[in-house]
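**Student:** quick one, fold the following:
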Amino acid sequence: MPLTAIDRTTFVPVYWSAVIRLRIDLAYDGGGFYGWAKQPALRTVQGEIESALHRILRVPDGDVDEPLRLVVAGRTDTGVHASHQVCHVDVSEDVLARAVGHMDVPPVVALTRRMQRILPPDITIRSITPAPDGFDARFSALERTYVYRIADRASEVDPRMRGFVLHLDADLDVAAMNEAAAMTIGLHDFGSFATPNPGGTTIRDVKTAYWRRIPSRPLIGNDEAMGERYRTPAVESGLLCFTIVADAFARNMVRSLVGGCVQVGIGKRSLDWFAGKMATPLREGSTGPIAPQGLTLEHIAYPADDQLAARAEAIRAKRTL
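**Tutor:** Next comes the predicted model:
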């Protein structure tokens, strides 16, 4: 049947909901997780957060139109902690509005409050904000900072900190460990201390790496007038900490570098051995990762908003030496 003039001009309007990218800043105690990345039947940080998003926004798991899939700045391994992790998620504006419910607040504020309430106590949402144009939690990042904490024989072992500090019954040569750490600074292939992702490399640019013992300092200040009873040491006083900053890290890279430095520090390996491993990027048994509980992701740095997209584009290129 031919269409009439009215039929030809009649249409059903289609309404498109804008997609909003949200930046999520968070922290977690990694002791109860099998790492960041979502895995079937295993408890992971990504799995817990995505599950909470699906519940709050009433989106079925596996929805192809609204996957609520997180992209993270750095995927931490099993047992590794984060005091400041960053991820992003894309969500439709109308779906995000479901977080409001009976609250008289903007949708992002409502989502933040509900996430803070629903997540388990070993995950803390620090903030959720609309991401600026060009932001990618993974590819826009300039650098990541990790700290590995050790209580050795020169430290006072505090049992309250066993979840995020490695206890070693050993005397460590900190000067030798710093000589080893200095070899890692710059652009290198860390193939002796890391494994690449599929299609990736182990080439990374380390900005700084050093060992330092946290000085003993009073918990509440050093005012003589306050008296001796106020001179309780801060909780980290005396710990030996390895701080490393790089543009990115390959899998197991930090823990393996710590393990190598510790072998030098206890005299099991020489500085020449460490230099050889840096010069020849070949993975073998002597450069495996140390225990995970001492490692914490402390900071992610990003460029100015107008440089986010350019940074993301540049970092996607495969690295070479």
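**Student:** alpha carbons only for contacts and neighbour counts from here, please
**Tutor:** OK.
**Student:** the residue nearest to F274 when sequence neighbours are not counted: how many residues sit nearby?
**Tutor:** Spatially, and ignoring its direct neighbours in sequence, F274 is nearest to A180 (6.5 Å; Cα to Cα, 6 or more residues apart in numbering). Residue crowding around A180 was assessed by other Cα atoms under 10 Å; the count is 28.
**Student:** want to put them side by side, so please do this one too:
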Amino acid sequence: MTDTTRLRLDVSYDGGDFSGWAAQPGRRTVAGVLTEALGRLFGPEAPLGLTVAGRTDAGVHASGQVCHIELPTAEWEARRDTLLRRLAALMPPDARVKAVRPVPPTFDARFSATFRRYEYRVADTVYGPEPLRRHDTLGWVRPLDLTRLHEAAAGLVGLHDFAAYCKRKEHATTVRAITRLEWRRDPDGVAVATVQADAFCQAMVRSLVGAMLTVGDGRRDPGWPAKLLSLRERSSEVTVAPAHGLTLVEVGYPDEAEYASRAEATRRLRA
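**Tutor:** Reported below is the predicted structural model:
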């Protein structure tokens, strides 16, 4: 049996020209270009076992994505000092591997994670987003009141069934625990939502943002987003915010000694 080493890869990408993370036939995806680059280094048949913390949707960006792979230890030892530079030469300019490091075999990029944190940027200035930030910032034509946004966010924090905000998948739960949901104004005047949870179901973050924006601009009552939590199916009243304003900024993990127990607990919860 070949001795292998598990590696953690920290990845960032501009999601604008990707059809999401997951590999899809005939489509350009982040996993696709990463696998292609690794294949050119280690051979196209190398069983990498690429596993990601969170499969971002088409158009969504990441500055703090995490994944793991398995490499034959001899291959890793031979390339450990040059792997980042080699990947930089092989990857396209809109996707980067920023760090590679060995981790215990108990580390699982997906199931060992304790949280995922996203940020959503919204420019409500009359002139719209700054041109240099147009690819990661949504332009909103109505002024946003941060006090109303804070009130709307407060009602969504905690453990809830977010069926009203999710694209339901068969045999998958829509119960999630949001531990942080808040808004701020950055020095450039952009309103930024921070959303953190143990995990998210498909389109959940953008649906939450879409609902809160209608509160922030005065069209909905601050308590309305929380009232939708009583629903057990997706709400047709919720507009999903565009993908390009959303960025995965951090994935959290416990101490090394807790990787396995955390992964086991997450698998049990998802089942």
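**Student:** to which residue of structure 2 is the residue nearest to F274 of structure 1 aligned?
**Tutor:** Superposed on structure 2 with TM-score structural alignment, A180 of structure 1 falls opposite A152.
**Student:** gap between that match and L246 of structure 2?
**Tutor:** 19 Å (Cα to Cα, to the nearest Å).
**Student:** cool, and D145 of structure 2?
**Tutor:** D145 of structure 2 is 20 Å from L246 of structure 2, by Cα to Cα.
**Student:** the more surrounded of those two?
**Tutor:** L246 (30 against 15).
**Student:** quick check: whatever residue of structure 1 lines up with that one vs T184 of structure 1, distance?
**Tutor:** Using TM-score structural alignment, the equivalent of L246 of structure 2 in structure 1 is L295. Counting by Cα to Cα, the separation of L295 of structure 1 from T184 of structure 1 is 18 Å.
**Student:** and for D205 of structure 1?
**Tutor:** 9 Å.
**Student:** what do you get for V80 of structure 1?
**Tutor:** 21 Å.
**Student:** those two - which one has more neighbours?
**Tutor:** Between V80 of structure 1 and T184, counting by other Cα under 10 Å, V80 is the more crowded of the two (27 against 23).
**Student:** what does stretch 60-79 of structure 2 contact?
**Tutor:** Identification of contacts with stretch 60-79 of structure 2 by Cα atoms under 8 Å, 6 or more residues apart in numbering yields 2-16, 20, 42, 47-54, 108-110, 136, 243-251.
**Student:** buried subset of these as a PyMOL selection?
**Tutor:** Per 16 or more other Cα atoms under 10 Å, the buried members of the contacts of stretch 60-79 of structure 2 correspond to this PyMOL selection:
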select buried, resi 5+6+7+8+9+10+11+12+13+14+15+16+20+42+48+51+52+53+54+108+109+110+136+243+244+245+246+247+248+249+250+251
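**Student:** from the contacts of stretch 60-79 of structure 2, which land in helices?
**Tutor:** F42 (DSSP state H).
**Student:** for structure 1, which segments are assigned as helices?
**Tutor:** Under DSSP H, structure 1 gives helices at 5-9, 45-57, 93-96, 107-118, 174-182, 253-265, 271-279, 308-315.
**Student:** now find how far off-centre the shortest one is within its chain.
**Tutor:** Translated: helix 93-96 of structure 1. In terms of Cα atoms, centre = their mean, to the nearest Å, the centre of helix 93-96 of structure 1 is found 27 Å from the chain centre.
**Student:** buried residues, it. List them.
**Tutor:** Across helix 93-96 of structure 1, burial judged by 16+ other Cα under 10 Å covers V95, L96.
**Student:** likewise stretch 256-273 of structure 1?
**Tutor:** Buried residues in stretch 256-273 of structure 1 (16+ other Cα under 10 Å): 256-266, 270-271.
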